[in-house]
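Colleague: What follows is a predicted protein model with its sequence.
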Amino acid sequence: MYDFTTVHTRRNTDSIKWDWLNEIYSVQHGEEILPMWVADMDFALPPFVEEALIKRIQSGVFGYSYPGQSVTQAVVDWLATKHQTTIDKDWLLYESGVIPSMALALQAFTAPGDRVLVHGPVYPPFRSTPANLNREVVTFSLTEDEGHYSLDFDAFEQALQENIAAFIFCNPHNPGGKVWSREDVKRIADLCHQHGVLLISDEIHADLVFEPFTHTMALSVADHTDHIITCMAPTKTFNLAGLQAAYLIVTDDKKREKLKETATNAAHMGMTVLGATAMKAAYQDGSPWVAELMTQLEENTNYVIKHLSSEIPGIVVLKPEATYLLWIDYRALNVTEKDMMHALLHEGKLALEPGTKYGPEGDGFLRMNIACPLDTVKDGVERFIQASKTLTK
């Protein structure tokens, strides 16, 4: 029903993914490199979102605006249908992105010098955001077994007791693609409450979960929710990052008011009118599109697993439970990250993310974005194989 096969030209469109390769990777001739790094998709905007945006643009007037009740109802309905979670409309606050939401929560409820806990490996802004706000970042490593991650609850609880003000939780996990179990999510939420730790739950990848796995929202299973701030957005699901649309779910009235005050003091303006328009359209009409997207992502994933694993002995491509990001284990090749990245960029002309970007726990891994037409995936796989041949010479 929807088009996930057309290869769209994104070069020279001011795309960070496609046009900043020279700056990001310190290379020349970035136009020769295929980017499969940053987490945005190369699929076109869903047609129902495009139609909603065009209609809004044709109105011709773009004064100050706010997300109206129809936007809020769309969010409420999406969470109820997609995640079996009922929320009150009053619990929603709107922001420009999940990372700005995370920063806002840290500014509102922690102080400079406070200790903020994160788990590694993890999306880099989990470390950089609190660090940039002069909070002390404390990291505990997830338990890794052949690339699969779990949480050592004894170590986690011990860490929580070391004067921690907030824990930033990546659910589902980026870069590992893990869907945390209902039992794990509940235990994490309850331990944070028990030890007086604010739980900031980043659930931006919640919609991108492969069957038979299901996403569990922290606030849906916790015995108490007043310590939980959930950060979500349609931007990963529907490729809307450039429209800057996100929201926080906050059940505690006092915390919500404090967040509003902090946002006002920092001159935050919330969502744009087009971000709100896109969010409403995506959540109202997006379920069939997401279902087809997940089918395409699974086909892409299976292709990469089959061909990289067979062509490069020692490479392990883990099948993710969620996200369109593959966490590739190349430790058996016995090459350094520097040599691997050099081969990929200069021999294969392929840009992937080095694992140590996600913390020292990521050494020996690469992150690959496969949210693109299968023809592009095939091109990326061939480039990877070509690069690997130069490592064994």
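Modeller: Everything's here; your move.
Colleague: going forward, measure contacts and count neighbours with C-alpha atoms only.
Modeller: Fine.
Colleague: Kindly list the longest helix within the protein.
Modeller: helix 287-311 (DSSP state H).
Colleague: Could I get the buried residue list for that one?
Modeller: Going by neighbour count (16 or more other CA atoms under 10 Å), the buried part of helix 287-311 is 289-290, 293-294, 296-298, 300-301, 303-305, 308.
Colleague: The nearest residue to Thr6 once chain neighbours are set aside: how many residues sit nearby?
Modeller: In space, Thr6 comes closest to Pro373 once its chain neighbours are excluded; the distance is 6.6 Å by CA to CA, 6 or more residues apart in numbering. Residues lying near Pro373 (other CA atoms under 10 Å) number 20.
Colleague: Does Pro373 touch His8 like I think?
Modeller: No: at 9.1 Å, Pro373 does not count as touching His8 under the criterion of CA atoms under 8 Å.
Colleague: Give me the common contacts of those two.
Modeller: Counting by CA atoms under 8 Å, 6 or more residues apart in numbering, the residues touching both Pro373 and His8 are Asp42, Phe43.
Colleague: Against that first model, consider the following:
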Amino acid sequence: MSIFNEKIDRLKTSSVKWELTKEIYGEEDLWPMWVADMDFKPPQAVLRAIQNRVEHGVFGYTFVPSSTAEAIEAWLVKRQQWKIKPSWLLYCSGVVQAISAAIQTFTKEGDRVLLQSPVYTPFFEMINKNNRTVVNSPLTLINGKYEIDFVRFEKALQEGCKLFLLCSPHNPSGRVWTKDELLKIGELCLEYNCLILSDEIHSDIIYKNFQHQPIASLSDELSERVITLIAPSKTFNLAGLQASAVIIKNETLRGQFNETLKRQGFFTINTFGIIGMEAAYREGEAWLEDLIDYLQENKEFAFTYLREHLPEINCIEPEGTYLLWLDCRKLGLGDQELHNSLIQKGKLALEPGTKYGPGGEGFLRMNIACPKADLIEGLERLKKALK
């Protein structure tokens, strides 16, 4: 039996997914398939490394050792064929913190920051909270697949955008951008002198027949104009350890970003974040391969179930991530009515598409990184809510 079939009780562990659902959705006894974390234990190597550190028993000030950077370097070469240098790495407690720090570093208040909706909610939040101006170049859904409207994208860049937030792979749809698409993005951003901030937190969970390409790896010129964000949090279910890495080849840009972190009083990441990140990247590959196989099975089961029981819902085929982006527009329900049906009839908590900006209306996001039995429970509740 797969290790991912194990049912783990996450109550009384301060789990956002399982213990804040009532606070966020306003109802008791909801089945949580909303926030993007997994209900799986990380690789044994990670648990073992953390336990060894616990047994040592002293938790004083800690720095990130060179061995961590070497583990990240080796991982990126093997998994993504991207050769970086350890000197390009900085660290943050999370990708969202890094997004905010990059906006503060490379733009001024009032500057235009470009994104492509529907997209990860904190993109909007970090631009707005830092008093910058959101410029949106919406993605286009064509035959069940999101495409970039490059005419619209270039027009947005012509408005004077200083920074472009790229979500690669794309959250919420799971789209894995092709090399040609990324090169076109890079060409236009270089032409209009727009820095690229590439959130690649989902880049390790890629389904077979697809390949993630770090945009910074595609040319020497691009590598100097891209800030790449990665973390073990989605890949290995380590979000609670608060550890991410920022990859900046350009020494001037890296120094500027580091100065922002210093102004914020940031010194280092959590001791267990350092240990967990290094252990995951050094010894977690076999576990990850098994995970991807399990998620593939969950994805196929969900697609089959929806075709049989809820054919009005069009599920966008994810090429990466453990998220399903459900197109519910054929049901003819408004977003509030859709939400109410899920909460009151199905007792199911999913992410409403409206959270992801223009183009998210009529959609839902479902997290399938759970034991198959839990997935079945969620699908049954979805059917009860919408059938």
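Modeller: Nice, I can see it. This one's a predicted model, so the numbers in the text were calculated from it and none came from an experiment.
Colleague: now for Thr21 of structure 2: what does it line up with in structure 1?
Modeller: In structure 1, the residue matched to Thr21 of structure 2 (TM-score structural alignment) is Leu21.
Colleague: Its match contacts Met36, correct?
Modeller: No: Leu21 of structure 1 lies out of contact with Met36 (CA under 8 Å); the separation is 10.8 Å.
Colleague: Those two - which one has more neighbours?
Modeller: Legend: neighbour count by other CA under 10 Å for Leu21 of structure 1 and Met36, higher for Met36 (25 against 22).
Colleague: Show me where the stretch 201-350 of structure 1 has its helices.
Modeller: 218-221, 235-238, 253-265, 273-285, 287-311, 337-342 (DSSP state H, counting those that start in this stretch).
Colleague: Redo those helices as a markdown table? Include distance to Tyr247 of structure 1.
Modeller: What follows is those, written out as a markdown table (distance: least, CA to CA, whole Å):
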| stretch | distance to Tyr247 of structure 1 |
| --- | --- |
| helix 218-221 | 15 |
| helix 235-238 | 11 |
| helix 253-265 | 12 |
| helix 273-285 | 10 |
| helix 287-311 | 19 |
| helix 337-342 | 36 |
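Colleague: closest to Val381 of structure 1 out of those helices?
Modeller: Closest of those to Val381 of structure 1 is helix 287-311, at 6.6 Å (criterion: CA to CA).
Colleague: what angle do the closest one and helix 273-285 make?
Modeller: Helix 287-311 of structure 1 and helix 273-285 are oriented at 90 degrees to each other (axes from the mean of the first three to the mean of the last three CA atoms, to 10 degrees).
Colleague: Quick one: list the elements packing against helix 287-311 of structure 1.
Modeller: When contacts are defined as 3 or more CA pairs under 8 Å, 6 or more residues apart in numbering; DSSP states H and E, helix 287-311 of structure 1 sits against strand 316-317, helix 374-391.
Colleague: Off-centre distance for the shortest one?
Modeller: If I follow you right, that is strand 316-317 of structure 1. Chain-centre distance of strand 316-317 of structure 1: 21 Å, with CA atoms, centre = their mean, to the nearest Å.
Colleague: That one corresponds to what range in structure 2?
Modeller: Aligned by TM-score structural alignment, strand 316-317 of structure 1 falls on residues 314-315 of structure 2.
Colleague: these two touch, right, Cys92 of structure 2 and Thr268?
Modeller: Yes: contact criterion CA under 8 Å: Cys92 of structure 2 and Thr268 qualify, at 7.4 Å.
Colleague: more crowded one of the two?
Modeller: Between Cys92 of structure 2 and Thr268, Cys92 has the larger neighbour count (other CA under 10 Å), namely 23 against 17.
Colleague: which one in structure 1 is aligned with that one?
Modeller: Per TM-score structural alignment, Cys92 of structure 2 is aligned with Glu95.
Colleague: Same question for Cys167 of structure 2.
Modeller: Aligned partner of Cys167 of structure 2 by TM-score structural alignment: Cys170.
Colleague: The residue nearest to Val179 of structure 1 when sequence neighbours are not counted: what's it in contact with?
Modeller: Excluding its sequence neighbours, the residue lying closest to Val179 of structure 1 (CA to CA, 6+ apart) is Pro172, at 4.9 Å. Contacts of Pro172 of structure 1 were listed using CA under 8 Å, 6+ apart, and they are Lys178, Val179, Trp180, Glu203, Ile204, His205, Ala206, His215, Ala322, Thr323.
Colleague: which residues in the stretch 51-200 of structure 1 form helices?
Modeller: 69-83, 98-109, 125-132, 153-160, 182-194.
Colleague: So which of these is nearest Leu391 of structure 1?
Modeller: helix 125-132 (31.2 Å).
Colleague: average distance between that closest one and structure 2?
Modeller: With mean CA distance after the TM-score superposition for structure 1, helix 125-132 of structure 1 departs from structure 2 by a mean of 0.6 Å once superposed.
Colleague: That helix maps to which residues in structure 2?
Modeller: Using TM-score structural alignment, helix 125-132 of structure 1 corresponds to residues 122-129 of structure 2.
Colleague: buried residues in that stretch?
Modeller: Pro122, Phe123, Phe124, Met126, Ile127.
Colleague: can you put these in TSV and add distance to Ala45 of structure 2?
Modeller: What follows is those, written out as TSV (distance: CA to CA, whole Å):
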residue	distance to Ala45 of structure 2
Pro122	31
Phe123	33
Phe124	36
Met126	34
Ile127	37
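Colleague: quick one: which of those residues is nearest Gln97 of structure 2?
Modeller: Once CA to CA is applied, the member of these that ends up nearest Gln97 of structure 2 is Met126, at 8.8 Å.
Colleague: To what extent is Glu187 of structure 2 buried, counted in neighbours?
Modeller: 14.
Colleague: That one -> structure 1?
Modeller: Match for Glu187 of structure 2 (TM-score structural alignment): Asp190.
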